[in-house]
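Visitor: Okay, sequence plus prediction incoming.
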Amino acid sequence: MGTREEDGWVPIEGVVDHLGQPIFSRAAAGGWPSAAFIIGAEVLEHFAYNGIFMNLISYLTGAFQESTASAAANVNALSGVSLMLPLLGGFIGDSFGRYRITVVSSLLYVLGLAMLVASAVAPSLRPRECGGGGSRETCLPSRFQIAFFFSALYLVAVAQGGRKPCAQAFGADQFDGDDPEECRSRSSFFNWLYFGICSGTGFTVLLMPYIQDNIGWGLGFGLPCASMAVSLALFLAGTRTYRYCASPGKNPVAQLAGANGNFSRSRRGPPAEEAREALLHGGSAGEEEGVAEGPRGILRLLPIGATCLLYAVVFAQSSTFFTKQGSTMDRRITPSFLVPPAALQSFISLSVFAFVPIYDRLFVPIARAFTGRPSGVTMLQRIGVGMALSVTAMAAAATVERKRLQTARDFGLVDLPDAAIPMSLWWLVPQYVLFGVSDVFTVVGLQELFYDQVPAAMRSLGFALYMSIFGVGNFISGFLILVIQQVSAWWEENWFSDNLNRSHLDYFYWLLAALSSLELVLYLYFARSFVYKQRQKGSAAA
């Protein structure tokens, strides 16, 4: 005779199925089958997002004729907004349901991307070509064209702000952190979520810059729009398999299906009724505890988040100045084929693609045997290792940039910004690889920390707080660029000249490496005093 749980009398605490009924078997809903839908949808969403933003600096300096510094600041500001808005999106998702907000935000996402396609193909919305004699130079865009284009971009940012924290937290909700086996699976979920995201990003980097630079921005924006539409369809396809957070008298999924928000009457008879009541009363108590612990649970994470901001600043450089550096170098594979400079961002994804299986299948089991922790090492240890690697990445970037500038001087190309410097683009690969490996440690570690260490009722907001680190980091990056541009102009040695051969990005990279080193010291100080919350059922802290 089986146990009560095996007989179906004891429900999984705090979750319901798509009809709002208690779940009595772990195989009935949730777990890896449900997570697979969400990971797949996230892969496609990241294809859409990165397909727009990773090469956006080229579009702004080309069709919109912005300066390099202005375009980089605009990209950083837009990225910052898209990563700060999840604070609002996470709060709304925790209040009205992560599933529901994911669906609504995805619809807005598709609309914003469709507007971008229109801005690139509609004659009245795109900057027109005004050069004669076969020239394809564009005229300055009108105010209406600028307003429409940036409205579309910021609509995408708003939609992502609602979708990302809810979708990713909803994916982690498919695993029970209080069950030892599912706790290990949830930790692994964060690794494979990032693996999937970076796999999609790597494909995006290899494909989209070539399409955008050589075929056109209509298709360059159209493919991300189609990808986001498929992402939404895939997410909806998993609706019947998901676990949903139970909230007495207010179940968003049951409401979406037309119910009144309460659990449907079970057909299992009195034992199921009794289990349902226990779930409801237990959920209510959990809600009160979550409210009580919420502010304290959030505040204790703020020092950790604050001491990761420079990591986010470093993270922002890969899609801006790294790309502009690559555009000045020898990009030939064959005499007629040039590697798009933004394509080197694929090495971040390829590094993640290669390292996540090593980390999850080799490093974690070995570390687990020594520490007894489900994730092998603590989340804070994992984050710290990645931060140290980011310092190394910036030092490598500064060293390579110094060599690039010296090569330009040696060959008399300083005042020929359009000439390719006889230095291979592949010199930039090590800094991208170091970025990718550091992401496996720091980014995934932050995701898990800000999901795991907040009350269950606030996990979308926890994810949003993790994302806000990178949003604030982008704002800091943009602010530093503008301030340094003004200050360095007084020295008549502009660090961010449009002619990169006369700029000093190496100075900027060394500055970031020094600031990141100082930040790492502060992080270690706060990490030593951080106390993990206790598991309800005695499972080890990850």
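Guide: Cool, got the structure. Numbers count the residues shown, from 1 in each chain.
Visitor: make it CA atoms for all contacts and neighbour counts henceforth
Guide: Will do.
Visitor: I'd assumed residue 126 was in a strand, is it?
Guide: No. Residue state for residue 126 (DSSP: H, G, I helix; E, B strand; the rest coil) corresponds to coil; a strand is not indicated.
Visitor: ok, it - how many residues close by?
Guide: 23 (other Cα atoms under 10 Å).
Visitor: Hmm, it is touching residue 145, no?
Guide: Yes. Counting by Cα atoms under 8 Å, residue 145 is a contact partner of residue 126 at 6.4 Å.
Visitor: list the residues that contact both of the two?
Guide: Counting by Cα atoms under 8 Å, 6 or more residues apart in numbering, the shared contacts of residue 126 and residue 145 are residue 119.
Visitor: Can you show me the strands along this structure?
Guide: Per DSSP state E, the chain carries strands over the ranges 15-16, 244-245, 329-330, 332-334, 337-338, 421-424.
Visitor: and here's the other structure:
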Amino acid sequence: MESEAPLHRARGGWITFPFIIATMGGLTLSSGLCANLITFLRDEFHFEDTDAAKITNYVNGSITFIPIFAAIVADSFAGCFSVICFSSLVSLLGVVLLLLSATVSHLRPPSCEKGSIFCKHPTPLQAGLLYLGLTLLSVGNGGTRFTLASMGADQLDTTKHQGIFFNWFIFTIYVANFVSSTLMVYVEEHLGWGWGFTIFTMANLVGLVVFLCGSKFYRFVTPNGSPFKSLACVIVAATKKKQMPLSPQSGDYHHDGDGINSPTPFFKFLNRAALKSEEEYSSSKIVSPWKLCTVQQVEDLKRLIKIVPIWISGLILSIPIAVQMSFMIIQGKTMDNHISSHFKIPAATIQVCLLIATCVTISLLDRVVFPLWVKLAPNRPPTPLQRIGIGHVFTILSSIVAALVESKRLSVARSHDLLGQVDAVVPMSLLWLAPPLAILGVSEGFHFAGQVAFCYQEFPASFKSTATAVVGLTIAGAFYSSNLVIDAVQSATAWLPNNINKGRLDNVYWLCSGIGALNLVFYLVCAFVYKYHKA
């Protein structure tokens, strides 16, 4: 036994940190081509503005939707290491296909002037290769995003060290996104898409190689099986026993040493899953979990059901954010991007205002606001639901400011007789987009971190590894739902034509602010009646 101890200590620990962080930085940077994807689709493949925005939404939605499935596969049977390796290879293949689309002339439509009648749409082969590359990139990057976080935390033994790791993990993601939105956008628009996509490909390859180089240091955690199976068992068992009368006696329920006396009355139909029949009561044999569950399993499912309304409000909250981010670059393309007489920035770079505002907000909250709150009201510390609620308010404010800025832009375009010109540059600074994006960043600093804390705190213990992935599922749902909003607006109004100078994007933002206001009322009701789980 003593000879095995040094080998055990050699696995895991902070020695794995540089490998995990470098891998995350490389893979996040490789997916950074999404930061300016709308421009690539418009300029190189001649998609209309709204179509390019919707494709980008699908890509971003998939990147945040896939992690929940990757987490289930990793927890159930494959393990984090195998999922990360496979996903990194898939992502690399996707970026290579996009690189070919950007550099091989036969794999994209011929160049033309934007809006010209001579612009050709991509052929089925060109479009198919593009969509395949975007799909592989989305699946691959989504498969590593939260799985890397779980694997990194598994290497450390204390909650304190895991917290430090998560801080650096999030910091790495934001730094990579910052580089993608600034340096890489500049490379794409000034040196060419081929150079930009080559760098993205190399970043993905380096991330994969670095991750494999650290394999001899990693601690490999054996998968324990998916906790979702126990939820399915509860539903099936409760359905099978739907005719059985409920019992008020604690001894009539299957506990299996879970420490819970009796199931709660909330959704009491599910209590039948743990209710022992006469045959199960007297039998000494192990009963199938599809027929008899523990009270703990029943209560775990109830906890998830209680969270669903909060989750729905979070999804609706993110829809205005997704809509605003969808059209931000398109707006910027029609505005003056000169910072000075000799320096100008690409339209996509303006989104760094959101990243910076989010980072500053999180830092101020954690280092200044919340410590001061605790000192002033030691018996009433800030709760995750309060933090999310404040985020709701800032999201509505951001939509209102975005609507006012777009009204101003249309007014300037109208005064200069530019409404009928496709992609006409309005003499109005790109920096006008900074205030709504900064407010949006403040919103994310409140509600995004609040949702992560809420899910990690309120999810059952068996779901801790997938709790953060569920937050990503919320964002993914918002991207998909925002496309439904865009489709509904296009079918019912003339607010979103191909030329936004002839449209009323400001009305879309006013609509989003109205959706946000109604959702805030719904959220306040849900938060008021919600009861935190007592550990």
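Guide: Looks like it came in fine. The structure displayed is predicted, hence computed values, not measured ones.
Visitor: Give the full set of residues in contact with residue 31 of the first structure.
Guide: Applying Cα under 8 Å, 6+ apart to residue 31 of the first structure gives the contacts 174-175, 182.
Visitor: Of all residues in the first structure, which one is nearest the centre?
Guide: Closest residue to the average C-alpha location of the first structure: residue 467 at 7.0 Å, with Cα atoms, centre = their mean.
Visitor: Tell me the residue in the first structure aligned with residue 67 of the second structure.
Guide: Matched to the first structure by TM-score structural alignment, residue 67 of the second structure sits across from residue 86.
Visitor: For the residue nearest to its match when sequence neighbours are not counted, give its distance to residue 464 of the first structure.
Guide: Sequence neighbours aside, residue 161 is the residue nearest to residue 86 of the first structure in space, at 4.0 Å (criterion: Cα to Cα, 6 or more residues apart in numbering). Separation of residue 161 of the first structure from residue 464 of the first structure (Cα to Cα, to the nearest Å): 8 Å.
Visitor: Comparing those two, which residue is more hemmed in?
Guide: Neighbours were counted for residue 161 of the first structure and for residue 464 using other Cα under 10 Å; residue 464 has more, 31 against 27.
Visitor: Can you find the partner of that one in the second structure?
Guide: Aligned counterpart of residue 464 of the first structure in the second structure: residue 469 (TM-score structural alignment).
Visitor: tell me, how many neighbours does the nearest residue to that match once chain neighbours are set aside end up with?
Guide: Spatial nearest neighbour of residue 469 of the second structure, excluding adjacent residues (Cα to Cα, 6+ apart): residue 68 at 5.1 Å. The tally of other residues near residue 68 of the second structure (other Cα under 10 Å) stands at 23.
Visitor: doesn't residue 470 make contact with residue 68 of the second structure?
Guide: Yes. Counting by Cα under 8 Å, residue 470 is a contact partner of residue 68 of the second structure at 6.3 Å.
Visitor: What is the longest helix of the first structure by residue count?
Guide: helix 180-214 (DSSP state H).
Visitor: buried sites along it?
Guide: Residues of helix 180-214 of the first structure classed as buried by neighbour count (16 or more other Cα atoms under 10 Å): 182-212.
Visitor: how far does it sit from the chain's center?
Guide: Taking Cα atoms, centre = their mean, to the nearest Å, one finds helix 180-214 of the first structure lying 10 Å from the centre of the chain it belongs to.
Visitor: Relative to residue 9 of the first structure, how far out is the residue mapped onto residue 125 of the second structure from the first structure?
Guide: Residue 125 of the second structure maps onto residue 144 in the first structure when the alignment is built from TM-score structural alignment. Between residue 144 of the first structure and residue 9 of the first structure the computed distance is 62 Å (Cα to Cα).
Visitor: who has more neighbours, the two?
Guide: Comparing residue 144 of the first structure with residue 9 by neighbour count (other Cα under 10 Å), the higher total belongs to residue 9, at 20 against 12.
Visitor: and the counterpart of residue 438 of the second structure in the first structure, what does it touch?
Guide: If you follow residue 438 of the second structure across to the first structure using TM-score structural alignment, you land on residue 433. Residue 433 of the first structure makes contacts with 347-348, 350-351, as judged by Cα under 8 Å, 6+ apart.
Visitor: rerun at 6 Å
Guide: By Cα atoms under 6 Å, 6 or more residues apart in numbering, residue 433 of the first structure lies in contact with 347-348, 351.
Visitor: which of those residues has the most neighbours?
Guide: Highest neighbour count within the contacts of residue 433 of the first structure: residue 348, with 26 neighbours (other Cα under 10 Å).
Visitor: so what's it closest to, chain neighbours aside?
Guide: Leaving out its chain neighbours, the residue that sits closest to residue 348 of the first structure by Cα to Cα, 6+ apart is residue 436, at 4.2 Å.
Visitor: ok so, going back, mutual contacts of residue 161 and residue 464 of the first structure, please.
Guide: In contact with both residue 161 of the first structure and residue 464: residue 86, using Cα under 6 Å, 6+ apart.
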